[in-house]
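Chemist: kindly return the folded structure for what I paste below:
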Amino acid sequence: MLARLRGVRSIHTTPRLTKFSLHPPKTVEVKFDNGSAFNLSAEFLRIHSPAADSKVRSIGGEKVIFGRRHVGIMSAEPVGNYGVRILFDDLHKTGIYTWDYFYHLGSNKFTLMRNYIKTLKKHGLNRDPPRRK
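Modeler: Alright, predicted model coming up:
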């Protein structure tokens, strides 16, 4: 099978990233060669981090990150030619956001956010951080 695939180019359906702009502390702007442009909030990126995180609560088998409404982005560093690692002000920094993943997040932003809010409500959680005692 590998012999048959050697001469075949991979089909890449995700548009190519043309612009990445960090607007700390609250947003990242990404643009693609098909004209798509997305402004993604720090909260949205944090709750959809592609990394495992110790601050994730597992509830009924669902992994839920909550209380991140006011999280900020401190910095972003390039990872090869394919993505960035974002450092958030809650010190989360292990997720690598690829250009393809940014496109997925931007293209599905409203559905993903709606589902996230439904999940929080289902478990009695909130987007706001817990109050300190």
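Chemist: alpha carbons only for contacts and neighbour counts from here, please
Modeler: OK.
Chemist: mind listing what S41 touches?
Modeler: Contacts for S41 were tallied using CA atoms under 8 Å, 6 or more residues apart in numbering; they are 26-28.
Chemist: second input sequence below; structure requested for side-by-side comparison:
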Amino acid sequence: MAGLRSETPSPTALTLHGASRVLEIGFSDGSTYRIPFELMRVCSPSAEVQGHGPGQEVLQTGKRDVDVVSLEPVGNYGVKPTFSDGHDSGIFSWDYLHFLGTQQAQLWDDYERRLREAGVDRDAPMAAKAGHACGH
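Modeler: Purely as a prediction, here's the structure:
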């Protein structure tokens, strides 16, 4: 089992690319995704980003240059990154990383739309509550 869902392929390779700020992850179905650290950070599955229910999401800004400074395994189902801005409470299951990889274009489009709707710039400093995070 790859993560929490049996239909998700198993991870076969995981590489942090610091210079290009991407996590490269390969799966047993032959797919490989390059997930930008910024996308991981703005779509973190943590309660800090997603909230505790619908409408409680917090739009993340100022994360373009965020790095992943460490990546710890969590059981057999995922990893917990620590980001350079100190965020370290999101557990990224293999399922969620597969979702981020397969839905990357749509997630970016949604993120940019939410930024426009909130009237904030991607590089703006974080506000206390600026809108919605990634939906999953």
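Chemist: among the contacts of S41 of the first structure, which ones are in strands?
Modeler: Secondary structure assignment by DSSP state E places 27-28 of these in strands.
Chemist: now do the same for G90 of the second structure: its match in the first structure.
Modeler: In the superposition onto the first structure, G90 of the second structure corresponds to G95 when matched by TM-score structural alignment.
Chemist: spatially central residue for the second structure, please.
Modeler: Central residue check for the second structure by CA atoms, centre = their mean: the C-alpha nearest the mean position is that of M40, 2.1 Å away.
Chemist: how about the longest helix anywhere in the second structure, which residues of the first structure does it hit?
Modeler: Using DSSP state H to define each element, the second structure has its longest helix at helix 104-118. Following TM-score structural alignment, the partner segment of helix 104-118 of the second structure in the first structure covers residues 109-123.
Chemist: quick one: the helices in the second structure, in order.
Modeler: With DSSP H applied, the second structure shows helices at 37-42, 47-50, 94-102, 104-118, listed in chain order.
Chemist: ok, now how distant is E117 of the second structure from L59 of the second structure?
Modeler: Using CA to CA, to the nearest Å, E117 of the second structure is found at 11 Å from L59 of the second structure.
Chemist: which one's more surrounded, the two?
Modeler: The residue with the greater number of neighbours, taking E117 of the second structure and L59 and applying other CA atoms under 10 Å, is L59; the counts read 24 against 12.
Chemist: can you find the partner of R69 of the first structure in the second structure?
Modeler: Residue-level alignment of R69 of the first structure against the second structure, with TM-score structural alignment as criterion, gives R64.
Chemist: can you tell me how far the closest residue to that match other than its chain neighbours sits from G86 of the second structure?
Modeler: Using CA to CA, 6 or more residues apart in numbering and skipping residues adjacent in sequence, the residue nearest R64 of the second structure is E38, 5.4 Å away. As defined by CA to CA, E38 of the second structure lies at a distance of 14 Å from G86 of the second structure.
Chemist: those two: which is more packed in?
Modeler: Under the neighbour definition other CA under 10 Å, E38 of the second structure and G86 were set side by side, and E38 has more, 21 against 11.
Chemist: to which residue of the first structure is that one aligned?
Modeler: Under the pairing rule here (TM-score structural alignment), the equivalent of E38 of the second structure within the first structure is E43.
Chemist: just checking, its match touches V71?
Modeler: Yes: E43 of the first structure sits in contact with V71 when judged by CA atoms under 8 Å, with a separation of 5.8 Å.
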